[in-house]
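[1] below is the sequence, then the predicted model.
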Amino acid sequence: MCNHSHQPTTIGTSLKDGIHHDKAHFRWSRRQFLKGLGLAASGVTMGLNGRPVKAFHTSPLLQKLAGAKSNRVLVLVQLSGGNDGLNMVVPYSDPEYYRVRPSIAIPGSDVIPLTDHTGLHPNLAPFESLYGDGVMQVLHGVGYDNPALSHFTSTDVWMTAGSANDVGSSGWLGRYLEASNPELLAAPPDHPYALQLGSGSPLLFQGNTSSLGVQFPNLSLLERFVEEGILFDEEFVPDTPFGHELSYIRSIANDSFHFAESIQTASETGANLTEYPSTNGLSGNMAVTARLIRGGLGANLYHLNLGGFDTHSSQISRHRSLMDQLSAAISAFMTDLATDGLDQEVLVMTFSEFGRRVYQNGSGGTDHGTSAPLFMFGGGVTGGIIGEQPSLTDLAPGGNLKHGIDFRGLYSSILRDWFGLSEDDVLDVMGASFTPLPIIDSTFITSSESVHLPVSARLTGNYPNPFRNRTTIEIELDRSQHIRLEIFDLQGRNLTTLSNRMVSAGTHRISFAAENLPSGSYFARLTSRSGSQTHKLSVIR
């Protein structure tokens, strides 16, 4: 287990720090606000940051995606403030959870059970059907070594894929948004490949020299842009020299935004095929995202934000509302996309800069913590649960949870298995090698010519699928070897082992009988000398 004994000591991470806590949160909130406006460093308004359009499309990553004509989309939903993972994915069978949280623990009778030990917050009820259908995945205990408890630092760590001791100044996606091919400036694409909606940190798309992402800090700004074709009102300024200069700067910004037509066209062409909650800000941004995807904008990356998770006090009611907003927005989004099969091309991931401490504080809340669970959604996920619920008694210093999954391994798996980057390209982005995770169903894994080392065993699928009582699973072996083929449910429980022996080279078909299983999603896992592969099975009654 990783050593957490050297966590940075940060004044202002809990209410007991008094005025230091208030000042820390004021600075963090102000920085997030200014960054959302693009004012934090460069002074250029509304996230345009100079020439984002010209620099943005010269990214090697985006060139690879465009060259492969990839329709794959990643939607990142940031839960800003530090989400309390223990009250989101609840260890309801552990008496220690109720002992250390006597007044804020979720009653076991209210929990939506996923396994005999863990379940979802009751206001995440819309997720129950997504989980049951195998299009939702829970990852336990996600974090990193020697975690920072500062909003500033930990947010930057997640954005850069760095560490608390070496955050860096460029985002893990922004490193591929650098202007490294000047010849493309003469013929830039007519659409963006990445979009940020909301007030989240733009560091995600920060390159080594400039901020390259296309950002809309609020939905009203995007709506005005779609309706009028401009970002900023050039007329509504003070009749002063400063106002005249501001109008001039706004006119330059409006004229320099080359993606205007493509965003307008996609918004007008696309439509929402389901109803979204009208009073939910995240839902509004997700509805726009669905319209832009369906309208053919061509962006592969979206970054959305839901704030308010810094629950130092009165957590029960505040967190309940946030869980309701999150589940309503994402469930509507997934229902919308599933209507015409777009859910097969979109991967959604939630994340927060840190979790909360195990113990409740004296104000009915929780202070800054470390690891936490996160969710993934989409037709391409393996479904179920990955990782183990962190121990509530074997804690890191400060009463914090130890992490079991490094978030950078998750990033690496997305780049490799979802977007099809080669191992060398993933290493260039991440700066180091991290343990991959089986988050993408094997039938959805894309690859470039150099993505993997030669694979000697392949789990090619099953037929029929969906099926009622029996299906045939097919595997291909390049050489004789020992394999293990197992069937798991969405809780990660091994239901049966179909094969665990030496098998000769060639194509093999193995029958699986499911007469006694209820309808739902399951997955087959093939383990060989090449590693592990998974494939989703659907039983219908």
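    Looks like it came in fine.

[2] okay, CA-based contacts and neighbour counts for the rest of this
    Fine.

[3] who are the packing partners of the longest helix along the chain?
    Secondary structure assigned by DSSP state H gives helix 315-338 as the longest helix of the chain. Counting contacts by 3 or more CA pairs under 8 Å, 6 or more residues apart in numbering; DSSP states H and E, helix 315-338 packs against helix 127-132, helix 281-294.

[4] so of those, which one's packed in deepest?
    With neighbours taken as mean count of other CA atoms under 10 Å, those reach their highest mean count in helix 281-294, at a mean of 22.

[5] elements contacting that one?
    helix 260-269, strand 301-306, helix 315-338.

[6] one more to weigh against that first structure:
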Amino acid sequence: MKRSHIVAKDTSRRDILKLAGGCAALTNTSLLSTMLNLSATNTAVAQTSGLSGYKALVCVFLFGGNDSFNMLTPLTSSEHADYLAARGGDYTAGNGALGIPASELAATAITDSVSGRQFGIHPSMPEVKTLFDQGKATFLANVGSLVEPTTMAQYQSRANLPLGLFSHSDLQQHWMTSVPQSRSQVTGWAGRMADMITDTVNTNPAISMNMSLDSVNLLQTGGSVVPYVVTSNGAQEVGWYGPTWTQAKIFTTLTDDVLSRSYANLMEKTFAKMNRTALDAAISFNDAVDQITTVDQFFPTSPSRLQSQLRMIAKSIGAHESIGQSRQIFFVGVGGWDNHDNLIGAQDTNLATVSQALKSFQDSIDELNMTNDVVTFTASDFGRTLSSNGKGSDHAWGGNQIVMGGPVTGGRIHGDYPLSLASGNALDLGRGRLLPTTSVDQMAAELAMWYGVANDNNMEHILPNIRNFFGAGTSYPIGFLS
């Protein structure tokens, strides 16, 4: 598999000698994240024992705010009429309306098995419709960041609300930290969860159990754990290290020599050791994922960026034993969802990309015989206004999310999808901004409980506000997992 390297072929011998001292590793995200994790070894704040088997969580974060009431749309006749009215009518009228006509939703229609209500998945998402019909995908309705259960009166009095409502940066941070009353929180809920359990489930401290595709993120950052950042092609290795051509042999020899020396200075000694471990970790990671080839058949020859990223996640899951992990958390971010303009066209493209990638990924997980071991979920800054701004929609609050995997309770729309989306409904803050009826904390708590975290003081450390929504115990707060 092609790797990303960091040394150009016109590098001088002097540069090679300089890089051999360790600077190469510091400019490389995979190697740097290994070094940061090693530096925080044994600082976990708590332990959760008795975690057996393997489990993985995969977060697909839709940056910008997905207009998710077009992703999951009411189809029962009266409800659809209210939806169209709130969206300014049928988009095909060409007047800036944002509503999808029932005729376009017929092929992706689904029914909630409990309420009997009918919904339409966006017409560009037939793969998600297939997954829903297979019982491998479900929806969580009207989720948003909350400090506590919030009424319309509390919102209007601005009582104990998340900071910076309707702001991209604030709501992204709140989704990731689950501490929406603060802008100073520096750890995410998945990072704090990893802090608790990493010593019991990860036998390879050089590679974090939290892995991110292409970038660091707050969700996976803990007090003692940072994400291990890889690309769609795997961990970035130091260029020129390992190949057999002459200059590469020289570089490899120099690097091995520098990193194996006995240093009197403790800082130099520690730095050399960490560089050695980080370099070896990247190579061993790539060797492990390269062995997982059966998943490739489920991804196209020319995959989308998201498909490429999810393929690497599938390979990492398939290689978890070789990597040395019985729990893994993955993060991938997808941009392009801030559609103040051209909402209809942008959603057609964006949701199709997500749908195809999710199906490819779930098929690959099934191929690995790990259907019941992996749960994938979407997240996004916020929902968007139901009303049109004339071209698209604006920032709002509550929105709908997808949860996928063998453990989901299928055939259901979970949470509280509003009975009416008509303007002025009981949850309408104005312009079709909906007050969330399910909190990010409840969603995260259920994911964490499935993952193996007890709903006791450990959960309270991961989600400081959880007792505002859900008491201690063994039952799931929502029931979208079984």
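    Yep, it's here. Since the model is a prediction, treat every value here as computed from it, not as a measurement.

[7] TM-score for this pair?
    Put the two chains on top of each other and the TM-score (TM-score structural alignment, normalised by the length of the second structure) is 0.69; 382 aligned residues with a CA RMSD of 3.8 Å.

[8] re earlier: whereabouts in the second structure does the next helix or strand after the longest helix of the first structure align?
    Toward the C-terminus, helix 315-338 of the first structure is succeeded by strand 346-351 as the next helix or strand (DSSP states H and E). Mapping strand 346-351 of the first structure onto the second structure (TM-score structural alignment) gives residues 374-379.

[9] give me the mean deviation of that stretch from the first structure.
    Per the superposition on the first structure, stretch 374-379 of the second structure and its aligned residues are separated by 0.6 Å on average (mean CA distance after the TM-score superposition for the first structure).

[10] does the aligned residue in the second structure for residue 379 of the first structure sit in a helix, a strand or a coil?
    Under the alignment (TM-score structural alignment), residue 379 of the first structure pairs with residue 406 in the second structure. Classification of residue 406 of the second structure using DSSP: H, G, I helix; E, B strand; the rest coil returns coil.

[11] and residue 406 of the second structure, how many neighbours does it have?
    22 (other CA atoms under 10 Å).

[12] in the stretch 1-150 of the first structure, which spans are strands?
    Taking DSSP state E, counting those that start in this stretch as the criterion, the stretch 1-150 of the first structure carries its strands at 73-79, 89-90, 112-113, 119-120, 136-143.

[13] where does the second one end up in the second structure?
    Read that as strand 89-90 of the first structure. With TM-score structural alignment as the criterion, strand 89-90 of the first structure aligns to 72-73.

[14] quick revisit: which residue packs closest to the match of residue 379 of the first structure, ignoring adjacent ones?
    The spatial neighbour of residue 406 of the second structure that comes closest, neighbours along the chain excluded (CA to CA, 6 or more residues apart in numbering), is residue 372 at 4.4 Å.

[15] give me the distance between that neighbour and residue 190 of the second structure.
    Residue 372 of the second structure is 20 Å from residue 190 of the second structure, where distance means CA to CA, to the nearest Å.

[16] these two: which has the busier surroundings?
    Shown here are residue 372 of the second structure and residue 190; by other CA under 10 Å, residue 190 has more neighbours (27 against 16).

[17] quick one: contacts for the more buried one?
    Applying CA atoms under 8 Å, 6 or more residues apart in numbering to residue 190 of the second structure gives the contacts 176, 219, 220, 221, 222, 329, 462.
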